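Undergrad: Sharing a model prediction with you, sequence too.
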Amino acid sequence: MSSTAGESIPVGTGHIACDLHSSAVVFSKLSSSYPLKLLSPRVSKHGVAIVYMMSYGGGLVGGDCVHLVVEVGRECKLMLLSQGSTKVFKTRPGDRASTRLRRSSPLPSSLQAVTTQSMEVTIAPDSALFLLPDPVTCFRSASYTQVQTFHLAGSASIVLLDWVTSGRKSIGEDWDFLRYYSVNEVFVEGRRVARDVLLLDNSSPDTPTTSCPSHPHDPPLRTLKDRLSPYSCYAMMLLYGPQTHSVVTDLQTKYRTISVFKRTAPEKFLWSLSPVDYGKGTVIRAAGVDTEDVKNWFREALKGLEVVVGIDEYRKVFL
């Protein structure tokens, strides 16, 4: 569904608003404009809706700016998914259609090249949002900023997955992007319960680039690849609210069985579990040598959501 006839949608914006009517989730708003595209297929599970967040051309280019507003009505269960990884193509000079109309004065070329995505989400009482997109994949020299804010009612639930890959490893792009910056904030009844920030910056190394006569023993430059290897995918998942309890209980049981001991080589896959907001929420962090290992682990870890959103609906996640 696009905008109502005659309605003007600002470039690069989208709006999702849904409510429960009888046993069906109905969208009062499902609108988007280039480069964002929103599609909602029919689902068989009562009280559940799915929206795919996509972009024209299969990705975002330097300078693209996308803003999405999401309103989940009472007793609705909304799954926000994507089809394939969110590709962020390399920077290129000049204005893009998605940025040209959003500012009144020119920005420096360095700022024009940054791809930005922002999301403002409101989740009503007894509702749930399952934000389970594919990972972000930044191409060489790309610069990406993402800011997502979630406002929950006291009885609302959320499963939030935010993950990034090292890039197109098959062609030698391994943590070769310029900058990746992601911020996730979660508020419950106006009180901030979680704030997660990830900054991966190739433009500001943590050590000097070369040795010089005054500092002959300075170590060489450590790139992102040096610091993040051997892993090619890092993920953060936050679970909060009553509709996540069964999944969290299963994860806690699995986590208690982990033994920590010294190893001669890095594990192929790592994960950790931490409580937030005095145990009312849970944060999972994971890293894998291969992105598929991370995807397969999350697919199994969240399998308890089949009871919440439906078996057929859950099968659409992590394809």
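TA: Ah, there it is.

Undergrad: switch to C-alpha atoms for all contacts and neighbour counts from now on
TA: Will do.

Undergrad: Strands along the stretch 201-319 of the chain, start to end?
TA: Assigned by DSSP state E, counting those that start in this stretch, the strands in the stretch 201-319 of the chain fall at 233-240, 269-276, 281-288.

Undergrad: among those strands, which is the most enclosed?
TA: strand 233-240 (a mean of 22; mean count of other C-alpha atoms under 10 Å).

Undergrad: contacting residues around that one?
TA: 157-166, 248, 280-291, 294 (C-alpha atoms under 8 Å, 6 or more residues apart in numbering).

Undergrad: Could you check the angle it makes with strand 269-276?
TA: 30 degrees (axes from the mean of the first three to the mean of the last three C-alpha atoms, to 10 degrees).

Undergrad: For stretch 179-197, buried residues please.
TA: The neighbour-count check on stretch 179-197 (16 or more other C-alpha atoms under 10 Å) flags Arg179, Tyr180, Ser182, Val183, Asn184, Glu185, Val186, Phe187, Val188, Val193, Ala194 as buried.

Undergrad: Same question for stretch 82-97.
TA: In stretch 82-97, counting by 16+ other C-alpha under 10 Å, buried: 82-92, 95-96.

Undergrad: cool, stretch 243-251 as well?
TA: Here stretch 243-251 shows Gln243, Thr244, His245, Val248, Leu251 as buried, counting by 16+ other C-alpha under 10 Å.

Undergrad: Put this next to the first one:
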Amino acid sequence: MRQPSMPIRSPFESSIAKPGQGTVVLSLLPPANPTLTTLTYKYPLKLVPRAPGFVPSPEPSALSDSCPSRPIHLYLLTYGGGLLPGDHIEVSITLDAKTRMVVTTPQGSTKIFKTDPNNSDNSPNVIKGHRKQMPVNEHLSDMSKQTLDVRIGRQAALCYLPDPSVPFQHSRYSQVQTFTVDATAKGDERSSLCVLDWVTQGRTSRGEDWNFRFWRGRNEVWATDEKTGKSRLLLRDSVILDDETEDSEDDDLDEDHRGTDSHSGRVDTPPPQAGLAPMNVLQERTRPHGVVGTLILSGPVFDSLGSFLINQFASQPRIGSRNWSAATPSSVPEPSLSTKGNVTWTAARVRAGFVLVKFGAKDFETAKHWLGGLLREEGSVIREFGEEALFCL
């Protein structure tokens, strides 16, 4: 039998070359049916879509071609309920014009497992808990990474409200989230996004209190003109939580190489006294908070929510705002939800109309109740995306 000159390509071959990579494309098919035209992922990443029965009600004055489409829910999770050392997750999401998507995470899927190198003589030099055996490299192989790239078309909206990251003790994690909008869209045709990025102190039930090695997160919003290909940075927000132990280790290594050279110009630091625990830099910088986070709002869908948060922050009591010399003290308004709870927060309208909210709370439940209460009180997220969009709050 004659053999074919070229092997026949299997129709069941995976379309993704790299593990942990996923691609999602949401399109609006005629007449107005939101459909996932592309949905691919590979272990250890898993993407679970869901089309709820919720349909946003249009405004009475809205035209038929501007009615909001039904939102699609997408759950991001990994096998094992978290990120193991060395896991690299890359997710690309494209929202075509007039589509809406809610991206969230199942409960407990944002854990970042710790790194525990095993260097015993009777076992191979690998990282415990890693999905595959690989050489130990404390700067590269044991870091968990996640990259999210979202492109939002005209009149499209993204609601990204995940669970907070829970970094375990001695863990390393880095994430970059990039959101691209249409630079030529104006007014109500602009893209809309609501992004929540927050991190906790760790597993409080096991006594962890900001004991991870480092957690780095960066959120960027770009405006791109498809015709010219030019891009413009609208917003960049970075959070770096580093215990600086690697810097101290590098300093000790340099000191060993230099020996006892008295001409190095370095002032020796006295060793810590016996019986005293070393200072935790992260605890000192985040005290008294157990959760810190950022909320980013932009676009016509979330304009009312942004204005609501700005007004709530402006109504907070200020030092020196009351005139104590007045004969009749001004009436004190009833405290709102924004003033209740042990939460420190700020809100500001920044470049390109973005509303940026920074907050810190004593624990996860306090932050969840505070932020979820504000979003439910304002009501636009539930009205546009349904109650399930606040699943993590």
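TA: On my side now, so go ahead. A quick note: this is a predicted structure, and the numbers were derived from the prediction, not measured.

Undergrad: if we can go back for a sec, of all the buried residues of stretch 179-197 of structure 1, which comes closest to Gly47 of structure 1?
TA: Val188 (22.3 Å; C-alpha to C-alpha).

Undergrad: Map Val25 of structure 2 across to structure 1 for me.
TA: Matched to structure 1 by TM-score structural alignment, Val25 of structure 2 sits across from Ala17.

Undergrad: Apologies, that question was intended for Ala314 of structure 2.
TA: Using TM-score structural alignment, the partner of Ala314 of structure 2 in structure 1 is Arg256.

Undergrad: what about its match, neighbour count?
TA: Neighbourhood size, Arg256 of structure 1 [other C-alpha atoms under 10 Å]: 9.

Undergrad: What residue in structure 1 is paired with Arg232 of structure 2?
TA: In structure 1, Arg232 of structure 2 lands on Arg191 (TM-score structural alignment).

Undergrad: just Gln177 of structure 2 next, same as before
TA: Taking TM-score structural alignment, the alignment pairs Gln177 of structure 2 with Gln148 from structure 1.

Undergrad: Look up how far Leu131 of structure 1 lies from that match.
TA: Gln148 of structure 1 is 11 Å from Leu131 of structure 1, where distance means C-alpha to C-alpha, to the nearest Å.

Undergrad: about what we covered before: hmm, the match of Gln177 of structure 2 is touching Met119, no?
TA: Yes. Gln148 of structure 1 is within contact range of Met119, at 4.6 Å (criterion: C-alpha atoms under 8 Å).

Undergrad: Map Ala113 of structure 1 onto structure 2.
TA: Aligned against structure 2 by TM-score structural alignment, Ala113 of structure 1 finds its counterpart in Asp142.

Undergrad: Correction: the previous question concerned Leu224 of structure 1.
TA: Using TM-score structural alignment, Leu224 of structure 1 pairs with Leu282 in structure 2.

Undergrad: Same question for Gly281 of structure 1.
TA: By TM-score structural alignment, Gly281 of structure 1 lines up with Phe354.

Undergrad: Which residues belonging to stretch 309-319 of structure 1 are considered buried?
TA: With the criterion 16+ other C-alpha under 10 Å, stretch 309-319 of structure 1 contains buried residues Val309, Gly310, Glu313, Tyr314, Val317, Phe318.

Undergrad: Quick check, Thr115 of structure 2 in contact with Gly86.
TA: No. With contact defined as C-alpha under 8 Å, Thr115 of structure 2 does not count as touching Gly86 (9.2 Å).

Undergrad: what do these two both touch?
TA: Common neighbours of Thr115 of structure 2 and Gly86 (criterion: C-alpha under 8 Å, 6+ apart): Asp142.

Undergrad: coming back round to it: nearest to Pro213 of structure 1 among the buried residues of stretch 243-251 of structure 1?
TA: Nearest member of the buried residues of stretch 243-251 of structure 1 to Pro213 of structure 1, counting by C-alpha to C-alpha, is Leu251, at 53.3 Å.

Undergrad: May I have the residues that are in contact with that closest one?
TA: Residues in contact with Leu251 of structure 1 (C-alpha under 8 Å, 6+ apart) are Ala301.

Undergrad: what do you get for Pro44 of structure 2?
TA: Pro19, Gly20, Thr78, Tyr79, Asp87.

Undergrad: Scan those and report the most crowded one.
TA: Going by other C-alpha under 10 Å, Asp87 tops the contacts of Pro44 of structure 2 with 24 neighbours.
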